[in-house]
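Colleague: coordinates only, sequence not included:
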C-alpha cells in the first residue's frame, strides 16, 4: 500500500478515508536519505523569481512560444515570459481554482471549485460555463476546442470561441478515482485520454473511441489497491507515448496504431520523462529507475533520492530533473542516474512537474513561488 498517496490528498473523499485508515496501522515513511556531496560537472543559476499565490491543486504549467501560463488556488492566472520573468498578463477568475492551466498560447482554461470552466482570451475573460462534474485535471486547449476530463472519466468538448458544448463521452469506470491530474493530450488528429488504467484514442470532432489499450492490469485485495488510473504528465516521442499507471506500472503505447509496446509492473504515483534512449521515473520509495525506451528493459536504478518525495521528472538535454519535498532541484544524468547539479527553491516542495522553455527551466512551489533556472 502506498501511504504517500494519502498524505498528498490524491483520492476523492470516500476513498481517502479508506486509504488513511489503512495507512494509520502501517509503518511510518522513513526519513529522507541524506544528500551526498557532489562536485557539479555542470553549472547553473536561478535567473528570476515571481509569485502566483499558494497552489493547493494538481497544477499543470502550460508552455507556449516562450511563455509560461500558471495559476494559483486563489483564482489568479498569469502568463510570464520564460526568458525574463516579465508578467505579460495577470488576472483573477471569480472562484478558487481546482484544475488548470490549459493553454494554446492565446486561450487559457481553468476549472473553479464551484464547477465552472473558465476560458480567458489573452488574459481577458471570454466565457465561463458550469460543467456538471468534478474536475482535477487541467483542461486541454487545442484545435479551437477545450477538452475536459472529469474524475468520473467523462470527457467533454467545448468550442473555444463561444463555449458551446460539442460532445460528451461517458465511459464505464471503477468506483474510486484519483484526485490527481489524469491524462488528456493531443496526438496528431487524435485526443488521448486516460480511462482508468487504459489509454483511449478519441476522435476530437465527434467524441467517438478509435482505439483503447490497457497500460496496466490492476491487482489487489480491495478497490484502493486496484486503483491504477493513468496520471499526468505523459511523454511523447514521435508516435510513442509513455506514461505511469498509478501504483501499478510504467508503459509505452504506439499512439498511431493504438497498441501497447511494453509495460513494466512497478509502484509509483508520479509521471515519467525521458528521451529516445531511456524513460525515467520514481517508485513509491523514490527509487529512480530508467527503462530503455525501445524495449522496457531496465537500464539503471538509483537510490540517491530515496524517501525524498520527488516530483514528476523532466528530461532536459542529457539530464533528468526532479524536485524533492524540500524544494531542492536535482539534475541527474540520463545515462547513469548520477547527480550533476543541485539548486534550491523556497523549501515548500513542487506544486507541478518542472517545465522548460528553451534553456529556461521553471519550478512552481506549493507556496506559489515561480523559480526559473538556467543550466550553463
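Modeller: Yes, it's here. What you are looking at is a predicted structure, and each value in this text was computed from that prediction instead of being measured.

Colleague: from here on, contacts and neighbour counts on C-alpha atoms
Modeller: Will do.

Colleague: which parts of the lengthiest helix in the chain are buried?
Modeller: Secondary structure of the chain per DSSP state H: the longest helix is helix 13-24. Residues 15, 16, 19, 20, 23 are the ones in helix 13-24 that count as buried (16 or more other CA atoms under 10 Å).

Colleague: quick check: the fourth one vs residue 14, distance?
Modeller: In this case it means residue 20. 11 Å (CA to CA, to the nearest Å).

Colleague: and stretch 59-74, end to end?
Modeller: End-to-end for stretch 59-74, by CA to CA: 13 Å.

Colleague: buried residues, that stretch. List them.
Modeller: 59-64, 67-74.

Colleague: now the two most distant members of those residues.
Modeller: Greatest spatial distance among the buried residues of stretch 59-74 (CA to CA): 64 and 74, at 23.3 Å.

Colleague: what ranges does the stretch 151-300 of the chain have for its strands?
Modeller: 155-159, 165-169, 184-187, 190-195, 198-202, 209-214, 230-237, 240-245, 249-254, 259-265, 273-274, 278-282, 288-292, 298-302 (DSSP state E, counting those that start in this stretch).

Colleague: count the neighbours of the nearest residue to residue 169 once chain neighbours are set aside for me.
Modeller: Spatial nearest neighbour of residue 169, excluding adjacent residues (CA to CA, 6 or more residues apart in numbering): residue 155 at 5.1 Å. For residue 155, the count of nearby residues is 22 (other CA atoms under 10 Å).

Colleague: nearest to residue 83 among the buried residues of helix 13-24?
Modeller: Residue 83 has its nearest neighbour among these in residue 16, at 40.3 Å by CA to CA.

Colleague: now that closest one: closest residue in space that isn't a chain neighbour?
Modeller: residue 6 (6.5 Å).

Colleague: helix, strand or coil for that neighbour?
Modeller: Classification of residue 6 by DSSP: H, G, I helix; E, B strand; the rest coil places it in helix.

Colleague: contacting residues around it?
Modeller: Applying CA atoms under 8 Å, 6 or more residues apart in numbering, we find residue 6 in contact with 16, 19, 20, 23.

Colleague: quick one: the residues you listed as JSON lines, columns for distance to residue 330 too.
Modeller: Below are the contacts of residue 6 laid out as JSON lines (distance: CA to CA, whole Å):
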{"residue": "16", "distance to residue 330": "31"}
{"residue": "19", "distance to residue 330": "30"}
{"residue": "20", "distance to residue 330": "30"}
{"residue": "23", "distance to residue 330": "29"}
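
Colleague: comparison target, given below:
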C-alpha cells in the first residue's frame, strides 16, 4: 500500500483499524469549539483568493514570504505573487494549462526563483519577479513536502523515500538518497532542513537521517521509535515532521514514535519523550510546542523534555501544526477556527472564526507584524492584531 492516510480522515481511519468493527461508543468524537473570551480581535487588512484552494485534499500549500512578495498556490495549478501591503496580484502563473497539476509540495524560494511540487511528481521553478516558468523536472514519486534550498541546489523529498537534489538554475539532477518505505505509511513526507552544510529529514520507516548537502553522502540515521502492537496500523511508524534546530540540538517527532532531542555533531539522542505526532513542531527558543496525534497541544522544556503544560480542549479537531505569532501559539482547525494560546500557560487567549472550509496549513507571520492565512477553499487574508 502506498501513502494513503489523508489528514482529514486520519483519526477516523485509525480508530476503525484499532477496533475492527467499531461500535458507536468506540467512534472518535471531535471536541466542541471551546468557549473562549477573546482578549483581542484580529482585524483584516485585505483579502483575496487563489484558485479553488486545496479543498479536502492532502496538499500542504502553505504561503511563503520572500523577495518583498507573498507567494500562494492552489492544488489546481494556480501560483500567485502578491503585494504584502495591499494583496494586489503582482503576477499569476497557471501551471495547470497543459498538465493535471495537483500541486501539493509546498512553496520555497531560492536564487530569485519560486519552487513548488506536485502529486504527479513534477517540480516547477518560476521566476520570482515575473512568474515565468524557468524549468520543470519529472521526479519519480509524489512531492508532498515543501522543497528546501541549499547553496545552488533545490532538494525535494518524495513519497518513494527519495531525497533528490537538483541544480536551481537548470533543474538537472545532482544526487539521490534512497530510504526504505514500508507497505503502510501516513500520507505525507518530512520537509528537510539544512544547517552548516548538512541536511536532515524524517523517513517513512521511523528514522531521522542526516547527509552532506553538497554531495548527498549519508552521515547517519537515528531511530525515532520502535514498532509495537499486533496489527499493521499499530506498528505504523512514520516521521513526517520537519526537524527543528536550536543551536547544536535537533528536535523531531514521529507518529507512534517519540519526541527526541539529538546532538547534531554525534547524531546521538540527548533525551526522548513519549509523544506521537505527524505535524511540524515549533519553538520559542526555550520551549518546544507540539500537536499530538489526538490534537492535544503540549509544551515541553527544550533542555530536558519536561512537560510544562498540556491543552486537550481541541481533541480530534484536526488541528494544524503550531506556529508562533506575536508570542502566542497559534493553530487552526478543520471547521475554520484559529486559536491563540498563551505560550507560557497553555490557556486560550483568543479565538477567531474565518470560514467553514477549514485550514490545511497554519498561518505565517509577516515582517510588518501582520500574519497571513489561507483556507482550504483558497481564501487568502492578511490580518493584524490591535491589542
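Modeller: On my side now, so go ahead. Computed from a predicted structure; not experimentally measured.

Colleague: may I have the TM-score of the superposed chains?
Modeller: Here the TM-score for the pair of chains, by TM-score structural alignment, normalised by the length of structure 1, is 0.88; 368 aligned residues with a CA RMSD of 2.6 Å.

Colleague: picking that back up, what lines up with the residue nearest to residue 169 of structure 1 in structure 2?
Modeller: In structure 2, the residue matched to residue 155 of structure 1 (TM-score structural alignment) is residue 163.

Colleague: hang on, isn't that match packed against residue 147?
Modeller: No. Between residue 163 of structure 2 and residue 147 there is no contact under CA atoms under 8 Å: 10.0 Å.

Colleague: intersection of neighbour lists for these two?
Modeller: Common neighbours of residue 163 of structure 2 and residue 147 (criterion: CA under 8 Å, 6+ apart): 155, 156, 157.

Colleague: who touches residue 74 of structure 1 in this structure?
Modeller: So residue 74 of structure 1 contacts 53, 54, 95, 96, 97 (CA under 8 Å, 6+ apart).

Colleague: tell me the one of the residues you listed nearest residue 177 of structure 1?
Modeller: Checking the contacts of residue 74 of structure 1 against residue 177 of structure 1 by CA to CA gives residue 97 as the nearest, at 19.6 Å.

Colleague: surely that closest one touches residue 73?
Modeller: Yes. Between residue 97 of structure 1 and residue 73 there is a contact under CA under 8 Å: 4.9 Å.

Colleague: overlap in contacts, these two.
Modeller: Contacts common to residue 97 of structure 1 and residue 73, judged by CA under 8 Å, 6+ apart, are residue 57.

Colleague: now check structure 1 for the residue matching residue 335 of structure 2.
Modeller: For residue 335 of structure 2, the aligned position in structure 1 is residue 326, judged by TM-score structural alignment.

Colleague: relative to residue 35 of structure 1, how far out is that match?
Modeller: 12 Å.

Colleague: which of these two has more neighbours?
Modeller: Set residue 326 of structure 1 next to residue 35 and count neighbours by other CA under 10 Å: residue 326 wins out with 18 against 12.

Colleague: tell me the SS of that one?
Modeller: Quick answer, by three-state DSSP: residue 326 of structure 1 is coil.

Colleague: can you count the residues close to the residue in structure 2 that residue 145 of structure 1 lines up against?
Modeller: When structure 2 is aligned by TM-score structural alignment, residue 145 of structure 1 is paired with residue 153. Residue 153 of structure 2: 23 surrounding residues under other CA under 10 Å.

Colleague: how about residue 336 of structure 1?
Modeller: Neighbours around residue 336 of structure 1, by other CA under 10 Å: 13.

Colleague: tell me how far it lies from residue 237 of structure 1.
Modeller: In terms of CA to CA, residue 336 of structure 1 sits 21 Å off from residue 237 of structure 1.

Colleague: for residue 112 of structure 1, same thing?
Modeller: Distance from residue 112 of structure 1 to residue 237 of structure 1, by CA to CA: 32 Å.

Colleague: so which of those two has more stuff around it?
Modeller: Legend: neighbour count by other CA under 10 Å for residue 112 of structure 1 and residue 237, higher for residue 112 (24 against 13).

Colleague: tell me the counterpart of the more buried one in structure 2.
Modeller: That one, residue 112 of structure 1, aligns with residue 118 by TM-score structural alignment.

Colleague: go on, residue 275 of structure 1?
Modeller: Per TM-score structural alignment, residue 275 of structure 1 is aligned with residue 284.

Colleague: quick check: chain neighbours aside, which residue is closest to that match?
Modeller: Using CA to CA, 6+ apart and skipping the chain neighbours, the partner closest in space to residue 284 of structure 2 is residue 324 (7.3 Å).

Colleague: same check on residue 81 of structure 1?
Modeller: residue 67 is the one closest to residue 81 of structure 1 (CA to CA, 6+ apart), at 4.7 Å.

Colleague: that neighbour: what's it in contact with?
Modeller: Listed by CA under 8 Å, 6+ apart, the contact partners of residue 67 of structure 1 are 79, 80, 81, 82, 105, 357.

Colleague: residue 262 is in contact with residue 295 of structure 1, correct?
Modeller: Yes. Here residue 295 of structure 1 reaches residue 262: they are 6.7 Å apart, a contact under CA under 8 Å.
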